[in-house]
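J.: Mind looking at a prediction? Sequence and model below.
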Amino acid sequence: MSTARRARGRGHDDTEHDEPDERWAVSYADMVTVLMCLFIVLYAVSVVDETKYEQLKNGLAAAFGQSQTVGGGDLTEGLVIPPDLLVDDGVRDVAVRAAHEVDAMQRLQQQITDALAAQGLQDTVDFVIDERGLKIGLVGAETFFADNRADLTAKADAVLDLVGDVLSAAGNPISIEGHADHRAAAAPYDSNWELSSSRATKVARFLVEHEGIAGSRVQAVGFSDQRPLVDGDSAEALAANRRVDIVVESTEQEQVRGLIPGLVSAGSGG
């Protein structure tokens, strides 16, 4: 009996081992699925197609529980990063730095505006923030210079004294840019190049000698009549083109500065 039982037992065990173990198929199927997904992704990203790129990006974002974006990533208030920049490492850092630079320039603009307004001189300058930085335009040629002259008026001294107080603490490089209207220069200037350069130099000297701004931060350049703001021969056009701009230059990298105009435009609603 014992021998029979052992025989039956061996037969029973042999039957169990003769059946194929297919548990490996589950793991194999998972591996094949993962490989298929990998090749689909590789194929999709190898085709330069912004629409497919957006669909793939949003599909992966949804799969991983992240928010989707349309037309680029809105990484900072009012600033949409183009889709081609979304693949760059550190793009979020670039966008944030651009926003911080705009904030810094706007604070500087507000400080100058407040200082001038306290003396009733707020209408003597205008401002533009762009990829270069903050441009402070000295408005109204007669306010700052007599016709065909580079000597600063008493009102110009008052305005530059207030502007210089703010700029002395800023630390940014400053470009002083002189301009002239299209009429031919007269004595003591041989051309509008000398006239515009002399006006820029007068402003630069005032900021350095009277406001204590380091000369290493300042440059003066004349553009003659080559960069008019307004076309025509009217008194308004001539006065607008006869000007000096004080540019507080941004020290950020080019990639950061390139985002500033779009951010300023979005912030102003236009």
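T.: Right, received. Where do you want to start? Note that this is a predicted model, so its numbers are computed, not measured. Numbering: from 1, shown residues only.

J.: going forward, measure contacts and count neighbours with C-alpha atoms only.
T.: Noted.

J.: Find the helix or strand that residue 17 is a member of.
T.: helix 2-18 (DSSP states H and E).

J.: try residue 200
T.: Using DSSP H and E, the element containing residue 200 is helix 192-209.

J.: okay, now residue 30: neighbour count?
T.: The burial count assigned to residue 30 is 11, neighbours taken as other Cα atoms under 10 Å.

J.: Wasn't it part of a helix?
T.: Yes: counting by DSSP: H, G, I helix; E, B strand; the rest coil, residue 30 is located in a helix.

J.: For residue 6, see how far away it is.
T.: Distance, residue 30 to residue 6, using Cα to Cα, to the nearest Å: 42 Å.

J.: so where do the helices sit in the stretch 51-200 of the chain?
T.: 91-118, 141-144, 154-167, 192-209 (DSSP state H, counting those that start in this stretch).

J.: hold the first one in mind and look at this next one:
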Amino acid sequence: MRKKSKRHQEHEEHADESWLLPYSDLMTLLLAMFIVLFGMSNIDSQKFQEMSDAFNSVFTGGSGVLDHNSMVSTNENTSMDDISNALNRKMNDLQRKEEENLVALKKQLDEYIEQHGLSEQLDTNLNQSQLMITISDIALFPSGEAEVKPDARILAKAIARMLEKFPDYEVFVSGHTDNIPISTNQFRDNWDLSSVRALNFMKILLLNDQLDPKMFIATGNGEYRPVASNDTSEGRSQNRRVEVSIIRKYQDSAAVQVTPVE
């Protein structure tokens, strides 16, 4: 009996090896961390090409935002800062090119307005979000109606031809009224009138088969987005309008300075 007790005591005095489990887990995590850090600090040609393809799809649908062969060599020391700087330069180029194109379109529209004596009925405005063409309702529709006048159809087709240069840009056509209520057999209120006017004008634009209907949106705003006071007849006249807006794709908080073409 005494011998059994002695052997049992010797067994209990063996060193505790339970610390090996957390130690091995820690070593595994450290190894994984170093592998990740190494991978982040080195970009081989295949990884760069995959990143390039991804950014191409985001910015231009895969049309060459990054040229791997010309921009970056295949050495594995290319930094993320280099890639970020290259992307920023490309984005700046895209913003500048877009600005130049929109400035040229505005100039073309302004010349059309002047040549046809429409300065009292049409106006253009280019800002950091869009190029907007504002058309007075008297240039487009008979009073209280939504059928586009024959002369206005010519105007719509001329605008559509100019929009051919921007086939992949979203175009919003929005109708607006003054705050005088309308109630007829055709229109219950100003919401209906402004919506149908915008839709009818947009449909004439889309008679041009070079334009993609999926890029166009027609909306009616009724009297709820005035640009002038409805307390005067002049203000109400300004509020009755249709706006055609070409939405920028490359917007930036800082204005891109471009000298308009004379």
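T.: It's in. What you are looking at is a predicted structure, and each value in this text was computed from that prediction instead of being measured.

J.: Could you report the TM-score for this superposition?
T.: Scored by TM-score structural alignment, normalised by the length of structure 2, the superposition of the two chains gives a TM-score of 0.59; 174 aligned residues with a Cα RMSD of 2.5 Å.

J.: circling back: in the helix holding residue 17 of structure 1, what's buried?
T.: Buried positions in helix 2-18 of structure 1, judged by neighbour count with 16 or more other Cα atoms under 10 Å: none.

J.: go on, stretch 209-219 of structure 2?
T.: Buried-residue list, stretch 209-219 of structure 2, by 16+ other Cα under 10 Å: 211, 213, 216, 217, 218, 219.

J.: mind giving me TSV with those residues and columns for distance to residue 27 of structure 2 and secondary structure?
T.: As requested, the buried residues of stretch 209-219 of structure 2 are exported to TSV (distance: Cα to Cα, whole Å; DSSP: H, G, I helix; E, B strand; the rest coil):
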residue	distance to residue 27 of structure 2	secondary structure
211	61	coil
213	59	helix
216	58	strand
217	58	strand
218	61	strand
219	61	strand
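
J.: How about residue 68 of structure 2: what's its closest non-neighbour residue?
T.: residue 49 (6.6 Å; Cα to Cα, 6 or more residues apart in numbering).

J.: name the element the one you found belongs to?
T.: Per DSSP H and E: helix 45-60 holds residue 49 of structure 2.

J.: which residues of structure 1 does that helix align to?
T.: Per TM-score structural alignment, helix 45-60 of structure 2 has no counterpart in structure 1.

J.: Please identify the buried residues of that helix?
T.: 45, 48, 49, 52, 53, 55, 56, 59.

J.: Also stretch 157-177 of structure 1?
T.: So for stretch 157-177 of structure 1, counting by 16+ other Cα under 10 Å, buried means 157, 159-168, 172-177.

J.: Could you find the counterpart of residue 102 of structure 1 in structure 2?
T.: In structure 2, residue 102 of structure 1 lands on residue 99 (TM-score structural alignment).

J.: pretty sure its match is touching residue 258, no?
T.: Yes: contact criterion Cα atoms under 8 Å: residue 99 of structure 2 and residue 258 qualify, at 7.0 Å.

J.: neighbour count winner among the two?
T.: Here residue 99 of structure 2 and residue 258 are set side by side on neighbour count (other Cα under 10 Å), and the busier one is residue 99, at 25 against 11.

J.: State the distance from that one to residue 246 of structure 2.
T.: Residue 99 of structure 2 is 12 Å from residue 246 of structure 2, by Cα to Cα.

J.: And residue 122 of structure 2, by the same measure?
T.: From residue 122 of structure 2 over to residue 246 of structure 2 the distance is 16 Å, taken as Cα to Cα.

J.: Likewise for residue 184 of structure 2?
T.: Taking Cα to Cα, one finds residue 184 of structure 2 at 33 Å from residue 246 of structure 2.

J.: and what of residue 176 of structure 2?
T.: Residue 176 of structure 2 is 17 Å from residue 246 of structure 2, by Cα to Cα.

J.: more neighbours, those two?
T.: A count of neighbours by other Cα under 10 Å puts residue 176 above the other of residue 176 of structure 2 and residue 246, at 29 against 21.

J.: residue contacts, that one?
T.: Neighbouring residues of residue 176 of structure 2 by Cα atoms under 8 Å, 6 or more residues apart in numbering: 194, 220, 221, 222, 223, 224, 225, 226, 239, 240, 241, 242.

J.: residue contacts, the aligned residue in structure 1 for residue 162 of structure 2?
T.: Counting by TM-score structural alignment, residue 162 of structure 2 corresponds to residue 166 in structure 1. Taking Cα under 8 Å, 6+ apart, we find residue 166 of structure 1 in contact with 108, 111, 112.

J.: Since that was my last question, I'll sign off now.
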